[in-house]
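K.L.:
below is the sequence, then the predicted model.
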Amino acid sequence: MRAHPGDWLIIERGDVDHHARRGRIEEVRTSDGSPPYLVRWTDTDRTVLVFPGPDAYVLTPAELEAADVAAANRFSAVQREISHRGAR
């Protein structure tokens, strides 16, 4: 895993008790971009030092924006389908 300040750390949780998290990488403490990272979490606005586990990955700001647009498009398509089926 390699990152730069400004990239996003995404942690996907595979269990019901935890939700996915995303945080902006504020600082990379190594010259090669490997962990640990100083991350500001969007859900708490807290900054913490993170050693990411196997359920984490890094996205550039452009990659995160593209993923968010794709998710919004999928959501809209599902909503249209629900509305269409409900009108029958």
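P.N.:
Sure thing, it's come through.
K.L.:
can we go C-alpha only for contacts and neighbour counts from here?
P.N.:
Noted.
K.L.:
if I look at Val39, how far off is Ile25?
P.N.:
Taking C-alpha to C-alpha, to the nearest Å as the measure, Val39 falls 5 Å from Ile25.
K.L.:
for the protein, what's the longest strand?
P.N.:
Ordering each strand of the chain by length in residues (DSSP state E) puts strand 21-28 first.
K.L.:
return the list of helices and strands in contact with it.
P.N.:
Packing partners of strand 21-28 (3 or more C-alpha pairs under 8 Å, 6 or more residues apart in numbering; DSSP states H and E): strand 8-11, strand 37-41.
K.L.:
next up, a structure to set beside the first:
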Amino acid sequence: MRAQTGDWLVIKGPVVGKPDQRGLIIEVRDPDGAPPYVVRWPQDDHVSTVFPGPDAVIVTEAEQSAAEEAERARLEAVQEAIFTRHWS
């Protein structure tokens, strides 16, 4: 696993229905990008040093932005479908 500052650490939900945890990597101590990483967790602004396990992946800023945009588009589509069905 290799990362750089600005990447996102994504820890997959442990069971179906549990959301993934996403944290912004704010410091990579190893010049090769190996763990541990200093991560800021946006849900509570907590900062911690993390040695990621096998349930974690590194996502680039571009990949994270694309995922957030896809999530927004899905939400808008659902809201539009609900609105259209309700008011039709």
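P.N.:
On my side now, so go ahead. As the structure is a computational prediction, the values presented were derived from the model and not from experiment.
K.L.:
tm score of chain vs chain?
P.N.:
A TM-score of 0.84 describes the superposed chains when it is computed by TM-score structural alignment, normalised by the length of structure 1; 88 aligned residues with a C-alpha RMSD of 1.9 Å.
K.L.:
re earlier: want to throw the helices and strands packed on strand 21-28 of structure 1 into TSV with mean neighbour count?
P.N.:
Shown next, in TSV, are those (neighbours: other C-alpha atoms under 10 Å):
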stretch	mean neighbour count
strand 8-11	21
strand 37-41	22
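K.L.:
residues in contact with the longest strand of structure 1: which ones?
P.N.:
3-12, 34-43 (C-alpha atoms under 8 Å, 6 or more residues apart in numbering).
K.L.:
what about that strand, how far off from structure 2?
P.N.:
Compared with structure 2 after fitting, strand 21-28 of structure 1 has a mean deviation of 1.3 Å; criterion: mean C-alpha distance after the TM-score superposition for structure 1.
K.L.:
start and end of stretch 24-42 of structure 2, how far apart?
P.N.:
End to end - C-alpha to C-alpha - stretch 24-42 of structure 2 spans 8 Å.
K.L.:
so what's the residue most central in space within structure 1 up against?
P.N.:
With distances taken as C-alpha atoms, centre = their mean, the residue of structure 1 nearest its centroid is Ile10 (3.4 Å). The neighbours of Ile10 of structure 1, taking C-alpha under 8 Å, 6+ apart as the test, are Ala20, Arg21, Arg22, Gly23, Ala56, Tyr57, Val58, Leu59.
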